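**Q** Sequence and predicted structure are below.
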Amino acid sequence: MKYSYVGKMPDKIKTYLKEDIYAKENPEYVFSFGGDGTMLKAVEEYLHLADNVIFVGINTGKLGFYTDFVLEEFPELLEKLKTKKYKLNQYNMLCYKINGKEKIKGYALNDLVVISPIKTINIDVYLNKEYFETFRGTGLILSTPSGSTAYNKGLNGAVIEPSVLCYQLTEIASINNNAFKTLSSSLILKKETRCLLKGNYEDILIVADGKEIKVDNVLSVEAKLANKKIKLLVKDNHDFLHRVKKSFL
């Protein structure tokens, strides 16, 4: 078995893998030791191998929607990997394109955030090239179903089961009064819908899965749910709604 890992691997785990091959450049499995943030780093690092690699989350933190296993279960988990008797979930990613001084394309597993920490921004929202609304406020977040329990939930966005092929647009501190009106709720969009954000992007941050993307003179941001997926190993009894209940209720 060829493997790699992201995060801090305990010495005890290394003893279980002494007969296996550490293959940082071309692993079959990528172990993530930590929480969901560590898994996002693992996906970013091995995104170019997403079609061929399986991600395995080992939870060493408090909350993890991408980390089904704990350290004590590693021997049993290793046996599943070697016999290939395991359950996989596949999660669609968000694809985006930032148009500015340069054009940057990328993917996000959780979300893409367009935000101004300094002043109010105006963003014209287009859906499938048709004008929808002008948002005024702090920013907007585009999130996948698997990312709906992260930043999006803190903004009162909808929690969506990862098997549903959609994504959502959620407002961050919108301004609503007699002069300015926005939808003031999350907007759930089908997979094929393209979202285009145009605005006065002088002092904004664009953040994909918690990592800032530096682009000068941004003119617009485009996004939609991608065909690209990651494969994540989960427990046989994995249940998203049970995890939501356990985590938040």
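**A** Received the coordinates, thanks. Residues are numbered from 1 along each chain as shown.
**Q** CA atoms for contacts and neighbours, from now on please.
**A** Noted.
**Q** ends of stretch 13-22, how far apart?
**A** 13 Å (Cα to Cα, to the nearest Å).
**Q** Hmm, residue 32 is touching residue 40, no?
**A** No. Contact between residue 32 and residue 40 fails when scored by Cα atoms under 8 Å: they sit 9.1 Å apart.
**Q** Which one of the two is surrounded by more residues?
**A** Remark: of residue 32 and residue 40, residue 32 carries more neighbours, 28 against 20, as counted by other Cα atoms under 10 Å.
**Q** wait, is the more buried one part of a helix?
**A** No. Residue 32: not assigned to a helix; according to DSSP: H, G, I helix; E, B strand; the rest coil it is strand.
**Q** list the contacts for it?
**A** Residue 32 makes contact with 5, 6, 7, 38, 39, 42, 55, 56, 57, 58, 67 under the criterion Cα atoms under 8 Å, 6 or more residues apart in numbering.
**Q** Number of residues surrounding residue 51?
**A** When counting by other Cα under 10 Å, one arrives at 12 neighbours for residue 51.
**Q** er, residue 223 actually
**A** Residues contacting residue 223 under the criterion other Cα under 10 Å number 21.
**Q** Let me see the contact set for the nearest residue to it once chain neighbours are set aside.
**A** Nearest residue to residue 223 in three dimensions, chain neighbours excluded: residue 96, at 4.2 Å (Cα to Cα, 6 or more residues apart in numbering). By Cα under 8 Å, 6+ apart, residue 96 lies in contact with 105, 106, 107, 108, 221, 222, 223, 224.
**Q** Okay, one more to line up with it:
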Amino acid sequence: MDNRKNLYFHYPKSNQLEKRLTPLFDLAKENGFTILDDYTKANIIASIGGDGSFLQAVRKTGFRQDCLYVGIAQANESGLYCDFNLDNYDEMVHSIMNEELEVRRFPIIKVVINGESKFYCLNEASIRSAIIKTIEINVYIDDKPFETFRGDGLIVATPTGSTGYNKSTHGAVVDPKTPCFQVSELASLNNNRYRTLGSSFILDKERTLKLEVIQDGNDYPIIGLDNEAYSIRNIQDLTITLSEQRIKTVKLKNNSYWDRVKRTFL
């Protein structure tokens, strides 16, 4: 880790948190780290907070491919992306200095809206009705018609995002070493007139998913990209693929993804 000692901390600014972080900053400097104010020059970006803060840190710093992301949770915060805790920051510095870490690479999805605007997501992308009316979406897989969805909306999750919004809709939890993405339904209509698959389905990394919004008055759906909502006028379609890019994070060698899932849910 000697050549990766330029640190940028991403956290909500507050006097109380700044006070808690001062010992961490001092310890980092004592061990040869340089703390920067410009994330574009850092090769380690540390997020302070739970999984939501980690998602924000990755998004606000542009899904950088040339640096490592580190998640540092505070007390009572979820931390599937966070191997470290602010209350034990000295252990984190010790682990980095003694190379007790491994680099893991998390897949992300690319979302293209109306064939123009491009976004990336580490957790999931979702499209939901913004009015009290079902949204109708033509679903295509590799440009071939698959189904017409009617309901509250759809979620498209990465493997790591499978434990979030996707899991709350009874989607599967997916191993992040499996390069794929998952589609889950939100309150679909299934009766003699309307029919959908009625369950989540998983697509291989080579697949292309297209969601075409039927223009029937529900033309301003809510688009969720990770933990941010975007209001984009006149949504016509979303094209979603698994990106070739990966987010690199560090983890303790004895703390696997499934160890974290077990601690969080079981």
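**A** Looks like it arrived, so ask away. Just so it is clear, the model here is predicted, and its values are computed rather than measured.
**Q** hmm, back to that, I'd like the contacts of residue 96 of the first structure laid out as TSV, including distance to residue 151 of the first structure.
**A** Converted to TSV, these look like this (distance: Cα to Cα, whole Å):
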residue	distance to residue 151 of the first structure
105	22
106	19
107	17
108	13
221	19
222	20
223	17
224	18
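**Q** Tell me the one among the residues you listed nearest to residue 75 of the first structure.
**A** residue 108 (31.3 Å; Cα to Cα).
**Q** residue in the second structure matching the closest one?
**A** Aligning on TM-score structural alignment places residue 108 of the first structure opposite residue 121 in the second structure.
**Q** same question, residue 207 of the first structure
**A** Aligned counterpart of residue 207 of the first structure in the second structure: residue 224 (TM-score structural alignment).
**Q** so what's that match up against?
**A** 124, 125, 126, 127, 230.
**Q** my guess is the first one contacts residue 157, does it?
**A** Just to be clear, that refers to residue 124 of the second structure. Yes. Assessed by Cα under 8 Å, residue 124 of the second structure is found in contact with residue 157 at 4.1 Å.
**Q** what's the match of residue 108 of the first structure in contact with, if anything?
**A** 108, 109, 110, 111, 225, 226.
**Q** same thing but 7 Å
**A** Counting by Cα atoms under 7 Å, 6 or more residues apart in numbering, residue 121 of the second structure touches 108, 109, 110, 225, 226.
**Q** Pick the one among the contacts of residue 96 of the first structure closest to residue 174 of the first structure.
**A** Closest to residue 174 of the first structure, out of all of the contacts of residue 96 of the first structure and judged by Cα to Cα, is residue 221, at 18.6 Å.
**Q** who touches the residue nearest the centre of the first structure in this structure?
**A** Nearest to the geometric centre of the first structure sits residue 110, at 1.6 Å (Cα atoms, centre = their mean). Residues in contact with residue 110 of the first structure (Cα under 7 Å, 6+ apart) are 143, 144, 146, 147, 209.
**Q** Name the nearest residue to it, sequence neighbours excluded.
**A** If the residues on either side of it in the chain are set aside, residue 110 of the first structure comes closest to residue 147, at 3.8 Å by Cα to Cα, 6+ apart.
**Q** what's around the aligned residue in the second structure for that neighbour, how many residues?
**A** Here residue 147 of the first structure is matched to residue 161 in the second structure, going by TM-score structural alignment. When neighbours are counted by other Cα under 10 Å, residue 161 of the second structure registers 26.
**Q** what sits against residue 161 of the second structure?
**A** Counting by Cα under 7 Å, 6+ apart, residue 161 of the second structure has contacts 122, 123, 124.
**Q** Kindly reformat these as JSON lines containing secondary structure and distance to residue 36 of the second structure.
**A** Converted to JSON lines, the contacts of residue 161 of the second structure look like this (DSSP: H, G, I helix; E, B strand; the rest coil; distance: Cα to Cα, whole Å):
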{"residue": "122", "secondary structure": "coil", "distance to residue 36 of the second structure": "24"}
{"residue": "123", "secondary structure": "coil", "distance to residue 36 of the second structure": "27"}
{"residue": "124", "secondary structure": "strand", "distance to residue 36 of the second structure": "30"}
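**Q** Tell me the one among these nearest to residue 139 of the second structure.
**A** residue 124 (17.1 Å).
**Q** Provide the count of other residues in contact range of that closest one.
**A** With other Cα under 10 Å as criterion, residue 124 of the second structure counts 28.
**Q** in terms of contact, does it touch residue 226 like I think?
**A** Yes. With contact defined as Cα atoms under 7 Å, residue 124 of the second structure counts as touching residue 226 (5.2 Å).
**Q** nearest to residue 163 of the first structure, of the contacts of residue 110 of the first structure?
**A** Closest approach to residue 163 of the first structure among the contacts of residue 110 of the first structure (Cα to Cα): residue 146, at 8.5 Å.
**Q** Test my guess that the closest one contacts residue 164.
**A** No. Contact criterion Cα under 7 Å: residue 146 of the first structure and residue 164 do not qualify, at 9.4 Å.
**Q** out of those two, which sits in the busier spot?
**A** Neighbour count, other Cα under 10 Å: between residue 146 of the first structure and residue 164, residue 146 has more, with 24 against 14.
**Q** dump the residue contacts of the spatially closest residue to that one that is not a sequence neighbour.
**A** Leaving out its chain neighbours, the residue that sits closest to residue 146 of the first structure by Cα to Cα, 6+ apart is residue 162, at 4.8 Å. Residue 162 of the first structure makes contacts with 91, 145, 146, as judged by Cα under 7 Å, 6+ apart.
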